[in-house]
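S.K.: I'd like to go over a predicted model; first the sequence, then the structure.
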Amino acid sequence: MPPSIGRNRLKLHVLLAYRAGPALQGARHVTTATETRKFEAEVAQVLHLVTHSLYSHKEIFLRELVSNASDACDKLRFEAIGKPELLGGEGELHIEVSWDKAARTITVRDNGIGMDRDEVVANIGSIASSGTRRFLEALGSEQKADARLIGQFGVGFYSAFVVADRVTLLTRRAGSAPEAGVKWESDGRGEYTLEPATVPERGTTVVLHLKEGEDEFLDGWKLRSLIRKYSDHIAFPIRMPGETAGKEGGEAGPGWETVNDASALWTRPKHEISDEEYRSFYKSLGQDFNDPAAWTHNRVEGNQNFTTLLYLPSQVPFDLLMGGRDERKGLKLYIKRVFIMDAAQELLPQYLRFVRGVVDSDDLPLNVSREILQQNRQLERIRGACVKRVLDLIEKLSREEPEKFAAFLKAFGNTLKEGIAEDPPNRERIARLLRFASTRGEGAAQTVSLDDYIGRMAPGQGAIWYVTAESHAAAAGSPQLEAFRAKGIEVLLMYDRIDEWMVSHLREYAGKPLRHIAKGELPLDEAEKKKQEEATEAARPLLERLKRLLGERVEEVRVSARLTDSPSCLALDEYAMAPHLVRLLREAGQPVPESRPTLEINPQHALVRRLEATADDAQATDLALLLLEQAELTAGAQLADPAAFVQRVNRLLAA
């Protein structure tokens, strides 16, 4: 693993959620000169907002800096597996927090991996502009914006400027000489200085020179309480000066004492962990300042031993909301409490990317690489167990806390639907968790499960019927529903963009096929078939005339068995894409095969009768095109020539 801090949740920078931009790339350089540099423009904006606008939850700065230090120790522990010399014989990895009332400073020090000059520039002086812009936009959209956004966006190091008017950083990378150290300093107003420094010990020291009015943090009891509140689970000792270390808290020596449990929370027995500790640990994982919706903590023993602690978020974390499918996400992977990977995507499939948590295995080889991870059979077993635990947890939430479950589906339902295609072995389990509006409900908020639907199917009904559209109103107003309403058959209303793609993979559920009400022929009994044949024969001259007037714009014109009130609708082939999906794909620049629809008409409707009675071919053409275009509109298609449509409507209204 390269020494990039961004891969390891080091919150010294916004790269926790966003990749570094092109400005960070290029050859490394070596310099011994002291230099002053300007922050990138958007970094300066972040610093200004952090310094002047984010005043609630000031205490967040200590959690973030301690988390940085923990990540640096984790990273060194991992790199030392292959290079034991990096440890250099120094004692255990640890974090120190001290304060000096006279100098009005707080110091956070770790003996972790440290940074060289180029890493300091890349990780503190620059931020990917796209990520920062989203951060700034989020601040602008929140009337009560506060330091919670720091945790959500991962701008951890910059949280120091909430309480400090000057920050000094001293760092030396493990394995380098003492004189290879770097000193970084800034007042957060747009510039920072870099200069060489002799740093006797590896690691990073951050010194906060506090602003006036922030004296509450120059108190040992206050700092201890914050560490226990936010960082008690950190797996490294967090040390502070004890009673014998002096009143100012800045002296090192035998008076240092450990103030946290220094025990990874997931390694403790479940009965010893309170709900508040579970919630606190979830927030420490980063990207979310809200309580989780639910969690599951399990220890598996046998041929393979591993522990999982998995969380369902209650709201969409910003990294998932902004990053999309391609943003690297996943669970934290440990092997015997040795940190291996921050975003182990191999542990969960993409459709469960919203899950947060930790997996700690006793059995995976410590020298495992990413390539080996992808092929490792033991890892496949862990992945299967994680998927099962998550789906079990969602099912439990649906049974025991329906309100929380409804909120969870609102946030992550569409992401979960991806599993219908991506995880065939669990397809039925995933489908059981989904909820849809239906023609039996009142509005989009009232939803049903597929099991609910099957439980109240009409006698003799052999399929689960559904319709897809671009909105709930469009689905509920679809003319194809008319015959189903007349027969009292319930239809599921699907209007999320992913639904058309999802149901193309969900062919059946519990032995019942899923069928789109606009696709293929409707199943009719013998009496209905006879009535349909008679209506078709009676309307044959009209059908032939319509086909001639519409020409190549339609594949076929036929009498509809779907309509009772509307004049026309589109009918699709069994495997054709719905018109609204075709429109969305074209708008996204995706190629879509050309196809011609089938137009179905209701011969009893006044508009169709008017066309049948019209001898004027010009007016008949207007009426025929109007029948087709209104059918296209109700199906969600985009008209090729909206202006011509308006002119036709005006001519017919004026006639």
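M.R.: That came through fine.
S.K.: drop to CA atoms for contacts and neighbour counts, all remaining ones
M.R.: Will do.
S.K.: OK, contacts around the spatially most central residue of the chain?
M.R.: The centroid of the chain falls nearest to L320 when counting by CA atoms, centre = their mean (2.4 Å). With contacts defined as CA atoms under 8 Å, 6 or more residues apart in numbering, the neighbours of L320 are E327, F354.
S.K.: I'd like the next helix or strand past the host helix or strand of it.
M.R.: Using DSSP states H and E, L320 maps to helix 318-323. Reading on from helix 318-323 to the C-terminus, the next helix or strand found by DSSP H and E is strand 331-335.
S.K.: what packs against whatever helix or strand comes next after that following strand?
M.R.: Next in sequence after strand 331-335, counting helices and strands by DSSP H and E, comes strand 338-344. Judged by 3 or more CA pairs under 8 Å, 6 or more residues apart in numbering; DSSP states H and E, the packing partners of strand 338-344 are helix 60-82, strand 331-335.
S.K.: 6 Å instead?
M.R.: When contacts are defined as 3 or more CA pairs under 6 Å, 6 or more residues apart in numbering; DSSP states H and E, strand 338-344 sits against strand 331-335.
S.K.: let's bring in a second model and compare:
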Amino acid sequence: MSETATINKETRGFQSEVKQLLHLMINSLYSNKEIFLRELISNASDASDKLRFQALSNPDLYQGDVDLGVRLSFDETTSTLTVSDNGIGMSRDDVIEHLGTIAKSGTAEFFSKLSAEQSKDSQLIGQFGVGFYSAFIVAKAVTVRTRSALSSSSGVQWHSLGEGEYTIEDVNKKSRGTDIILHMREEGKEFLNEWRLREVIGKYSDHIGIPVFVMTKVKDEKGKETEETKWEQINKAKALWTRNKSDLKAEEYQEFYKHVSHDFADPLIWSHNRVEGKNDYISLLYIPAKAPWDMMNRDRKSGLKLYVQRVFIMDDADQLLPSYLRFVRGLVDSNDLPLNVSREILQDNKVTQSLRSACTKRVLSMLENLAKSNTEKYQIFWKEFGLVMKEGPAEDFANKEKISGLLRFTSTQVDSSDQTVSLSAYIERMKEDQEKIYYLTADSYAAAKNSPHLEQFYAKGIEVILMVDRIDEWLMNYLTEFNGKKFQSITKAGLDLSKFEDKEKEEKQKETEEEFRSVIDRTKEYLGDRVKEVRTTFKLLTTPAVVVTDDFEMGTQMAKLLEASGQDVPKVKYIFEINPKNELVKRMADEADEEVFGRWVEVLFGQAMLTERGSVEDPSQFLSAINKLLAEVE
């Protein structure tokens, strides 16, 4: 192949993130350096898939060559290894976009994760889809020559030493596709060997759906190598998902996952299914072991690839799964969709809706089985993807009960912030006369565990679910009951635990409430419009006072959530509840001086607001009341 540089040569600098990544690639992944070949072959396979799809509407793109494949050749004299494909290729803009940037991230979060722990760098790098850069593990320089099947340009050459910059120029390249030429380091020369290449391809790329060829020397009749060469196919070149499950090993499924996801870690679990009937399709769905860095971005696309009759149609087919399952990787191959399907048709197609429903149920069943069979593995899943799963009840009403059964929280029953408690387990431990699932939302586990709202529940031995994620308050707007049991927030005014009290104690509380009426009236007069109501409470043991909201009033955590998102939130009007048994409250009640009485109210109300919201409306007024009371202490 003769290719000569022509015009339009320029030198560009990498994004700063690329420089750091290349350093990490060379220094953190060296112990697993053979993965560079897997990544380059996977990219070549993707390029062929994309050409097939484009050729459905424009067969001329094949340029007379419909035999797609990947070809590997090496030259020991020049210490180069070349990986070539005749796929879709890249234009100049494509090269700049894909080889000069990384995952289009440009964010500080990207590298705060990458540099958090050196031991995890390989896993983290895999989460950003940056397999091409693994070439620099073994190469001191990389040259890419490419020509786009969609462009009339002659070709583009990209070259870099893997340091601060790269050059890009126009070249004469007669055929479409991409050649990646690796100028090997001394320690990378082991791959300038036919049998080493065969070994790596057999290990990582046997499942690729296009043939992978290696340049090999022809042998004479006596078995001696000659100077003549030929291309020899190394892999089966049959799409893995079309093969029988009984013929596949776990290692093959794991390697195929790494191909479709560009992840470096093995998946947690997977499910391979062939469905025949009203709709014929094959699905191969994976649950990753690690969450990608942008998992909480709801605009993030699904990780499913769509094939129709073995022809690749699109990456990130987000119509096939709801948003809360956007962490799932894999593919769906349908026999019922038209080959020229567009995103618009896909959105409205009844077959697509059926596939979406089936894939969703399949993923939820996978997770249900995992939760039952392997608690330890399910906890790994929950730590990585629990926050996303909590979006489910609001988004997927049809499967709300199934999703609710998969949710995990912490509770007063366990002495840990780890979210291990299922709603089913909570119901099994409920008291005999208990009709509701009690829960508390808070900013943190410590705030929830030490909340004064829990005092009566600890005393009565009633378990309370502690919800400490920011999304939990929003979740509870949609999760109203589970297995016939309604949820009850313990910070709401409608909470009633009278059924757990004996009659004699209840009568005494009523008497105390009447005796305390004047104190309540004085407190209400002092606070005025700052509160919705003031009343007596007997649910507290050691805490002097708390604030609660009406059943239909916006809760504290929801108000914080909306404020954090920049929305205008109406002021929450609290009900101020006072514990008449508390010594500070008794001292306040005995105070005849209305000015001093007001200071006590200010202090107790401020404490209650700090506990509930973490702040007071007027800190100076609160501190002034405290200081004046302290000054009066003899």
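M.R.: It's in. Computed from a predicted structure; not experimentally measured.
S.K.: can you give me the TM-score here?
M.R.: Overlay of the two chains. TM-score (TM-score structural alignment, normalised by the length of the second structure): 0.92; 621 aligned residues with a CA RMSD of 2.6 Å.
S.K.: thinking again about what came up before, distance-wise, check the residue nearest to the centre of the first structure relative to R148 of the first structure.
M.R.: 17 Å (CA to CA, to the nearest Å).
S.K.: likewise L352 of the first structure?
M.R.: Counting by CA to CA - L352 of the first structure and R148 of the first structure are separated by 25 Å.
S.K.: V207 of the first structure too?
M.R.: As judged by CA to CA, V207 of the first structure and R148 of the first structure stand 23 Å apart.
S.K.: map P241 of the first structure onto the second structure.
M.R.: Aligning on TM-score structural alignment places P241 of the first structure opposite M215 in the second structure.
S.K.: helix, strand, or coil at that match?
M.R.: strand (DSSP: H, G, I helix; E, B strand; the rest coil).
S.K.: verify the stated contact: it with R71.
M.R.: No - M215 of the second structure is beyond contact range of R71, at 7.5 Å (criterion: CA atoms under 6 Å).
S.K.: between the two, point out the one with more neighbours.
M.R.: Using other CA atoms under 10 Å as the criterion, M215 of the second structure and R71 rank with R71 on top: 21 against 15.
S.K.: what about G455 of the first structure, how many neighbours?
M.R.: By the criterion of other CA under 10 Å, G455 of the first structure has 9 neighbours.
S.K.: look up how far T512 of the second structure lies from the residue of the second structure most remote from its centre.
M.R.: Ranked by distance from the centre of the second structure (CA atoms, centre = their mean), the top residue is A592, with 59.2 Å. Distance, A592 of the second structure to T512 of the second structure, by CA to CA: 19 Å.
S.K.: now do L197 of the second structure
M.R.: Here the criterion is CA to CA. By it, L197 of the second structure lies 86 Å from T512 of the second structure.
S.K.: neighbour count winner among those two?
M.R.: Neighbours per residue (other CA under 10 Å) separate L197 of the second structure from T512, with L197 holding more: 20 against 14.
S.K.: any idea what E595 of the second structure aligns with in the first structure?
M.R.: In the first structure, E595 of the second structure lands on A618 (TM-score structural alignment).
S.K.: secondary structure element holding that match?
M.R.: Per DSSP H and E: helix 617-634 holds A618 of the first structure.
S.K.: what is that helix packed up against?
M.R.: For helix 617-634 of the first structure, the packing partners by 3+ CA pairs under 6 Å, 6+ apart come out as strand 568-571.
S.K.: figure out how far the strand it packs on is from the centre of its chain.
M.R.: Relative to its chain's centre, strand 568-571 of the first structure lies at 38 Å (CA atoms, centre = their mean, to the nearest Å).
S.K.: average distance between that strand and the second structure?
M.R.: By mean CA distance after the TM-score superposition for the first structure, the fitted strand 568-571 of the first structure averages 1.2 Å away from its aligned residues in the second structure.
S.K.: again with stretch 379-391 of the first structure
M.R.: Superposing on the second structure places stretch 379-391 of the first structure at an average distance of 0.8 Å from its equivalents, by mean CA distance after the TM-score superposition for the first structure.
S.K.: in that stretch, what counts as buried?
M.R.: L379, E380, I382, R383, C386, V387, R389, V390, L391 (16 or more other CA atoms under 10 Å).
S.K.: tell me which of these fall in strands.
M.R.: Judged by DSSP state E, those include no members of strands.
S.K.: end-to-end on stretch 183-194 of the first structure?
M.R.: One end of stretch 183-194 of the first structure sits 6 Å from the other (CA to CA).
S.K.: which bit of the second structure covers that stretch?
M.R.: Aligning stretch 183-194 of the first structure against the second structure (TM-score structural alignment) gives residues 157-168.
S.K.: so L639 of the first structure sits in a strand?
M.R.: No - looking at L639 of the first structure with three-state DSSP, it is coil, so not inside a strand.
S.K.: need the counterpart of it in the second structure.
M.R.: Residue pairing (TM-score structural alignment): L639 of the first structure is matched to V616 of the second structure.
S.K.: got the contact list for its match?
M.R.: V616 of the second structure makes contacts with G606, M609, L610, as judged by CA atoms under 6 Å, 6 or more residues apart in numbering.
S.K.: repeat for A103 of the second structure
M.R.: A103 of the second structure neighbours (CA under 6 Å, 6+ apart): F128.
S.K.: let's go with 7 Å and repeat that
M.R.: By CA atoms under 7 Å, 6 or more residues apart in numbering, A103 of the second structure lies in contact with F128, G129, V130.
S.K.: report the separation between it and W293 of the second structure.
M.R.: Taking CA to CA as the criterion, A103 of the second structure is separated from W293 of the second structure by 11 Å.
S.K.: and if you look at H207 of the second structure?
M.R.: Remark: distance between H207 of the second structure and W293 of the second structure (CA to CA) = 28 Å.
S.K.: neighbour-wise, which of these two wins?
M.R.: H207 (23 against 16).
S.K.: that one touches L240, doesn't it?
M.R.: Yes - here H207 of the second structure reaches L240: they are 5.3 Å apart, a contact under CA atoms under 7 Å.
S.K.: and the buried residues of stretch 379-391 of the first structure, which two are furthest apart?
M.R.: Among these, the pair separated by the greatest distance (CA to CA) is L379 and L391, at 18.4 Å.
S.K.: remind me which helix or strand the counterpart of A459 of the second structure in the first structure belongs to.
M.R.: Using TM-score structural alignment as the criterion, A459 of the second structure maps onto A486 of the first structure. Assigned by DSSP H and E, A486 of the first structure belongs to helix 482-487.
S.K.: please enumerate the helices of the stretch 151-300 of the first structure.
M.R.: For the stretch 151-300 of the first structure, the helices defined by DSSP state H, counting those that start in this stretch occupy 220-230, 275-284.
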